[in-house]
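A.B. asks: Here is a sequence with its predicted model. Questions after.
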Amino acid sequence: MNVEQVFREERGRLLATLVKRFGDLDLAEEVTSDAIEAALRHWPVDGVPDRPGAWLLTTARRKAVDRLRRDQAYAARLALLQVEVDRADPPTTDALPDERLELFFTCAHPALAAEDRGALVLRCLAGFTTPEVARAYLVPVTTMQQRIVRAKKKISQARIPFRVPDPHELPERLPGVLQAVYSIFTEGYAAQRTDLADEAIRLARILRSLMPGEREVTGLLALMLLVHARRDARAELLEDQDRTLWDQDMIAEGGALTELALTGGHGPYGVQAAINALHDQAEDFASTDWPQIVALYDVLDGLAPSPVVALNRAAAVAMRDGPAAGLALLDELAGEPRLRDYHPFQAARADLLHRLGRCEEAAQAYREAIALAGTESEQDFLRRRLSVVEG
């Protein structure tokens, strides 16, 4: 098993468990880092243990107790922790089925600024690096660092408890949790890490079992299933993908959930699911219902306007009305700050320029996209597209 992958998979679980037990986010982060450093020393020599998560948790707990023992301010708490340090928490009837979801809802507390909630979840509980969180929110790394520090400080100053929210509090905090789960999925999709994508889908299924009446929970699950169904063919552009590789069971489930999500109303995730259902259910690329997709992007732009929605709508318009029409819309977005370092914007421009026969400009746009891409898999894909243009 790849050691880096183990750390990515276990970090979120470890932090959630430690925060729940110790009630101190900074302490949990510190001893999690200490435990990972210890693993980096021991595992290359001794091998990855059969239960890496348990090894990391035991190591982190011991380091937390050692740290608290040195801090007299925590003396009263230490007595209780020493009793519990090697004992699992007893199950409770009102607990959420996943400790990370408990902490997701805690970090979505309304006392925190809306822009800080999801960032805190992704950094501290989902195991994202700060640059990865910044990329998810289309902001500079320094801005994201400030947001995370601000959120943690607010939790400490406002004494926000790390507990399962009461049932009536869950709907208010749900949007932030859905955003965090979807960001986990999109990061996994971008990096071609099926473990992250699968984990996001698993969390969404838990949320739906808890809140079956929430349309946006159903819409998010549908959206992720419909996108993930294409995972085995996604090394190519959508128009070049071998559709026999698509997961038809996943498409069928996602399509059925999309219908449920749009029953009696619609939200942003449900509309995005409907767009992807049209892609997945078309017999081939040529028969895709682009007018309907553009219409759905118009609806989405009214519900949740953003530069990324505008970018995707421009790409759909290019398929409906021709590349010149799409490129004109992209040119209107060229001054948008949040798209300046967003490599899909340059990739979309490159594709349309290539379709128009403007190959030198297309090649330059692909080079800019490669420089901005955050993962090796994205860079490899863009290099292949560049070689086509240059050829």
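C.D. replies: Looks like it came in fine. Numbering: from 1, shown residues only.
A.B. asks: alpha carbons only for contacts and neighbour counts from here, please
C.D. replies: Fine.
A.B. asks: how much space between residue 291 and residue 362?
C.D. replies: To residue 362, residue 291 is 26 Å away according to CA to CA, to the nearest Å.
A.B. asks: Would you mind telling me which of the two has more residues around it?
C.D. replies: Counted by other CA atoms under 10 Å, residue 291 and residue 362 do not tie: residue 362 has more neighbours, with 26 against 14.
A.B. asks: Comparison target below:
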Amino acid sequence: MSYLVISFSHKNTDIQTREKLAFPNEENKDRFLKQLHAEAVIKEAILLSTCNRVEIVISTSNVSYASSLIIKRLAQYSQLDYDDLFERADIYDNEGAIHHLFSVASALDSLVIGETQIVGQLKDAFRFSLSKGYCQQNLPRALHYAFKCAAAVRTATSLGTGSVSVASTAVLKAKEVVENQDGIKALVIGAGEMSELTVKHLISKGFKVTLISRDIKKAKILAESFEEHIEVEEYSNLKQLLNHIPVMLTATAAPYPIITQEMVSECEFDRYWFDIAVPRDIDEIESPNLTIYSVDDLQFIVNSNMELKAKQAKTAYGIVGKMSVEFFDWLKTLEVEPVIKHLYIKGDEVIDKKVNNAIKKGFIKKEDEANIRKLCKTVLTEYLHHPSKKMKHLSKNMECDIVLGAVQSMFDLNTDSNMLNKYKCEHALKINERG
């Protein structure tokens, strides 16, 4: 079994490509994952789709074939050229896949280094795949360590503090372009998680917020969750609001642009629109005094902060590298423990058989059975202590698989699925409890 990650992000694709690759709803994700999971070479799969990236994380028996297959499926889904996608894709396997996954979880591969949303988005993607049965054991182990790594990075560095999300970066730019005038109106379109984060940052920067959504009930609930007054408008008023409010930020899950050229009237004042959705909410629009920023346009703020974050990022990458190595060492110990356990089980079976036969034939008295069993178990434990210790030590060496295979073959040991499942992370356990 091998780990494989196919990655499309702001690093290797423009926003036009990413919005075609994006999975805006659970139905699309479920359908795509079901197709992958039906393939014999793909054992488990997770799909992460955000405004900055699409990541396919799988365990597979054939890295090369699975890579080609996944990109073929993505080409069909997005209606993009297979060869172009294959050339753009960042493909990671085994150690590289785990290092990349840990980097993504720790927000080191994000547009805004240290942004706080990605680990939550990855957890959501993992829970979704787990609940649908698209991952069972290998990926839960990897995700368990990825979240552990992300927590270690947050503890050891200050990358997760301050303004570290696409939403907060957009609000910072909005504050800059309106010359820091308090009380400026800002329109937020959408009532999801990204919109909630946007409203929070707008309020902190002194903006007066108007919220609009197709689901007005959801918008009102969101507005009421803030202590500050948030105006909520009917979605039918969108065109009017766009042409009267100077700042607008949109973050919906619509699969097509919701703001088009015919909705825009010329205004005498300057307008600044921030489209932090992928696929984009704003169509290609030209209008005097209107400036539109997409997710990729926020890169300049990221670049200005990189020098300040470089030292922290170096520390974080050191943690990622260290924990990537630890992860594979940990996996090897999981292979050893069931073998050791079954050596003891096999020994107990021999003790039971021989003690029962000895009592049956009158070699020992029934009343001595408990003491004799205790003596036999003591001998077994002492006899297997050194081999067990040796196998645990071997788990860190390259020949581990060969040695374990030989031991299992010589002693005719069975596998233990319960022992293997023992090391699922807490997210897997919660899903299983609900199931």
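C.D. replies: That came in fine, so what should we check first? Not measured: the values here are computed from a predicted model.
A.B. asks: TM-score for these two?
C.D. replies: Here the TM-score for the pair of chains, by TM-score structural alignment, normalised by the length of structure 1, is 0.27; 174 aligned residues with a CA RMSD of 6.7 Å.
A.B. asks: Just to be sure, residue 210 of structure 2 is in a strand?
C.D. replies: Yes. Per DSSP: H, G, I helix; E, B strand; the rest coil, residue 210 of structure 2 lies within a strand segment.
A.B. asks: I figured it hits residue 241, correct?
C.D. replies: No. Contact criterion CA atoms under 8 Å: residue 210 of structure 2 and residue 241 do not qualify, at 9.1 Å.
A.B. asks: Give the intersection of the neighbour lists for those two.
C.D. replies: residue 187 (CA atoms under 8 Å, 6 or more residues apart in numbering).
A.B. asks: Who has more neighbours out of the two?
C.D. replies: In terms of neighbours (other CA under 10 Å), residue 210 is the more surrounded of residue 210 of structure 2 and residue 241; the figures are 20 against 17.
A.B. asks: Might you report the residue contacts of that one?
C.D. replies: Per CA under 8 Å, 6+ apart, neighbours of residue 210 of structure 2: 185-188, 230-233.
A.B. asks: and it, how far is that from residue 232 of structure 2?
C.D. replies: Counting by CA to CA, the gap from residue 210 of structure 2 to residue 232 of structure 2 is 6 Å.
A.B. asks: check which helix or strand covers residue 14 of structure 1.
C.D. replies: Residue 14 of structure 1 is part of helix 3-22, with elements assigned from DSSP states H and E.
A.B. asks: Show me what that helix is packed against.
C.D. replies: helix 25-46, helix 52-70, helix 99-107 (3 or more CA pairs under 8 Å, 6 or more residues apart in numbering; DSSP states H and E).
A.B. asks: so which of these comes closest to residue 349 of structure 1?
C.D. replies: Closest to residue 349 of structure 1 of the helices and strands packed on helix 3-22 of structure 1, according to CA to CA: helix 99-107, at 36.4 Å.
A.B. asks: rewinding a little: out of the contacts of residue 210 of structure 2, grab the one that's most surrounded.
C.D. replies: Of these, with other CA under 10 Å as the count, residue 187 tops at 27 neighbours.
A.B. asks: can you give me the strands for structure 2?
C.D. replies: 2-9, 42-49, 53-60, 90-93, 185-189, 208-212, 231-233, 247-250, 271-275, 290-294 (DSSP state E).
A.B. asks: name the helices or strands packed onto the third one?
C.D. replies: Counting contacts by 3+ CA pairs under 8 Å, 6+ apart, strand 53-60 of structure 2 is packed against strand 2-9, helix 15-21, strand 42-49, helix 138-156.
A.B. asks: Over to the second one?
C.D. replies: Helices and strands in packing contact with strand 42-49 of structure 2 are listed as helix 26-37, strand 53-60, helix 118-131, helix 138-156; criterion 3+ CA pairs under 8 Å, 6+ apart.
A.B. asks: By residue count, which helix of structure 2 is the longest?
C.D. replies: Scanning structure 2 for the helix with the most residues, using DSSP state H, yields helix 299-360.
A.B. asks: what angle separates that one from helix 138-156?
C.D. replies: Comparing the axes of helix 299-360 of structure 2 and helix 138-156 via axes from the mean of the first three to the mean of the last three CA atoms, to 10 degrees yields an angle of 120 degrees.
A.B. asks: if we can go back for a sec, tell me which of the helices and strands packed on helix 3-22 of structure 1 sits most buried.
C.D. replies: Using mean count of other CA atoms under 10 Å, the stretch among the helices and strands packed on helix 3-22 of structure 1 with the largest mean neighbour count is helix 99-107, at a mean of 24.
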